[in-house]
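Asks: the sequence and its predicted three-dimensional model are supplied below.
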Amino acid sequence: MIKTTVIALLTAASLAGVAAPAYASAFGDVSPEFRSFVADSIVADLNQKGVHATSVEEWGDLIRAYVTNDNGTQTMEFFTPGSLQPVTK
């Protein structure tokens, strides 16, 4: 229980302090390690919003997420950086 709480607090602190500015320009111009961290943070944020994302990548000025649907199929969905709002056609 304590271990889970500590991990959650560390994750929340790192997301708020580090990952949010990188959302402003999708992943930003950073090292591959930091890009991986940002991608993992975005996946976690999308999952908290109810989007079952398995991975994300920068797609121009958008974020492309690979999403697993309830029936087990996988689709791609696009989101705006920062707010992670779905992009509509």
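Replies: That came in fine, so what should we check first? Numbering: from 1, shown residues only.

Asks: okay, CA-based contacts and neighbour counts for the rest of this
Replies: Fine.

Asks: please identify the buried residues of the longest helix seen in the chain?
Replies: Longest helix of the chain, by residue count under DSSP state H: helix 32-48. Using 16 or more other Cα atoms under 10 Å as the test for burial, helix 32-48 gives 34-35, 37-44, 46.

Asks: then this one, side by side with the first:
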Amino acid sequence: MSKRITLSLTALAFALAAGPALAGPMCNDATPGIQLSFGVSVGEKFSESDRNEFDLQRLRAKGVDATSVERWGSCIRAYVRKPEGGIEMQFFDPNSYRRVE
């Protein structure tokens, strides 16, 4: 095999191995049971800022001292005050509001 093909295969293997680590936390993967959606809604759709405010209030109700939140992929990304000071980025499942790693 030429050096170029060997190098390309090595780079591909590294990228595939590192892919899950680079992708970030996974949310919504551990929901048991069946989920159905019928496309029925009542009222107006939430704007992005409304949804962020709702998520912020839900996290605070669960005792998370979040300063701001946003949807990030399939997760909620929150900036949370640490008890010893400073702010830390944490991820939460948008269905259960449980922290994910």
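Replies: Arrived safely, thanks for sending. Model, not experiment: these values are computed from the prediction.

Asks: what is the nearest of the buried residues of helix 32-48 of the first structure to Ile2 of the first structure?
Replies: Comparing the buried residues of helix 32-48 of the first structure against Ile2 of the first structure with Cα to Cα places Ala44 closest, at 20.3 Å.

Asks: give me the aligned partner of the closest one over in the second structure.
Replies: If you follow Ala44 of the first structure across to the second structure using TM-score structural alignment, you land on Gln57.

Asks: thinking again about what came up before, tell me the one among the buried residues of helix 32-48 of the first structure nearest to Ala13 of the first structure.
Replies: Ranked by distance to Ala13 of the first structure (Cα to Cα), those are led by Ser41 at 11.4 Å.

Asks: can you give me the distance of the closest one to Asp61 of the first structure?
Replies: According to Cα to Cα, to the nearest Å, Ser41 of the first structure stands 18 Å off from Asp61 of the first structure.

Asks: which SS class is Thr11 of the first structure?
Replies: Counting by DSSP: H, G, I helix; E, B strand; the rest coil, the backbone at Thr11 of the first structure sits in helix.

Asks: for stretch 65-82 of the second structure, measure first residue to last.
Replies: Using Cα to Cα, the end-to-end distance of stretch 65-82 of the second structure comes to 8 Å.

Asks: please apply the same query to stretch 65-74 of the first structure.
Replies: From its first residue to its last, stretch 65-74 of the first structure covers 10 Å (Cα to Cα).

Asks: what range in the second structure matches that stretch?
Replies: Per the alignment by TM-score structural alignment, stretch 65-74 of the first structure matches residues 78-87 in the second structure.

Asks: return the set of buried residues in the matching stretch.
Replies: Within stretch 78-87 of the second structure, the residues that qualify as buried are 78-80, counting by 16+ other Cα under 10 Å.
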